[in-house]
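> Here is my input; please provide its structure:
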Amino acid sequence: MTEPSETPEPSQASPRRRPQQQRKQVLLRLDPAVYESLARWASDELRSANAQIEFLLRKALKDAGRLPGDAGPMPRRGRPPRTPGQQ
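Predicted coordinates:
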């Protein structure tokens, strides 16, 4: 006689979440003066130039009504939180 399965039935399973996707890497060529201006603006707002570019792109997409509904939130700034058992 076999023992009952430990895995829950599909009706009892928790809803499937989309797996954490890797962030896309994009090569971006900018005029040096534009980059310097962007970097100063990012510094004023305590962001990296990369985070400032993403912030501005998301804002432009939202304003144009083109930000996808399944777009994740902006990544949190700073050091990632510790995981249990980490020293």
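> Could you use CA atoms for every contact and neighbour count after this?
Fine.
> Which other helices and strands does the lengthiest helix in the chain contact?
Counting residues, the longest helix in the chain under DSSP state H turns out to be helix 49-63. Applying 3 or more CA pairs under 8 Å, 6 or more residues apart in numbering; DSSP states H and E, one finds that helix 49-63 makes contact with helix 32-44.
> next up, for comparison:
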Amino acid sequence: MGEDAGTPKRGQERKSVLLRLDPAVHSALQRWAADELRSVNAQVEMVLRDALAKAGRAPRDAGPVPRRGRPPKGPDGTDSDER
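Just a heads-up that it's a prediction; the model follows:
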């Protein structure tokens, strides 16, 4: 019924955020991400999701963590991001 206009629906485009970090913090985050076979972006999302959960503030309607690796092939056999 009364849906919140600010709440994204599942399947909607992911939000982009500009984040400024101290170079030493970025370097440490980059090493941590590499240890866990993630991109820095994916590692930041995991850290934020964990912090939200620990603080009892995890959104109930958040979509799942995106799968790692290449995007799935489309029905025509090409990558879904190829044009």
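> Overlay the chains and give the TM-score.
Here the TM-score for the pair of chains, by TM-score structural alignment, normalised by the length of structure 2, is 0.78; 70 aligned residues with a CA RMSD of 1.3 Å.
> coming back round to it: so which bit of structure 2 is the longest helix of structure 1 matched to?
Aligned by TM-score structural alignment, helix 49-63 of structure 1 falls on residues 40-54 of structure 2.
> buried set for the matching stretch?
For stretch 40-54 of structure 2, burial by neighbour count (16 or more other CA atoms under 10 Å) applies to 40, 42-43, 49.
> I'd like the distance from the counterpart of residue 25 of structure 2 in structure 1 to residue 66 of structure 1, if you could.
Residue 25 of structure 2 maps onto residue 34 in structure 1 when the alignment is built from TM-score structural alignment. Per CA to CA, to the nearest Å, residue 34 of structure 1 is found 25 Å from residue 66 of structure 1.
> do residue 51 of structure 1 as well
Computed with CA to CA, the distance linking residue 51 of structure 1 and residue 66 of structure 1 is 19 Å.
> ok, now residue 76 of structure 1?
As defined by CA to CA, residue 76 of structure 1 lies at a distance of 22 Å from residue 66 of structure 1.
> cool, and residue 24 of structure 1?
Going from residue 24 of structure 1 to residue 66 of structure 1 by CA to CA gives 18 Å.
> and if you look at residue 21 of structure 1?
Using CA to CA, we find residue 21 of structure 1 at a distance of 20 Å from residue 66 of structure 1.
> who's more crowded, those two?
Taking other CA atoms under 10 Å, residue 21 of structure 1 and residue 66 do not tie; residue 66 has more neighbours (11 against 7).
> What strand or helix carries the more buried one?
Assessed by DSSP states H and E, residue 66 of structure 1 sits outside every helix and strand.
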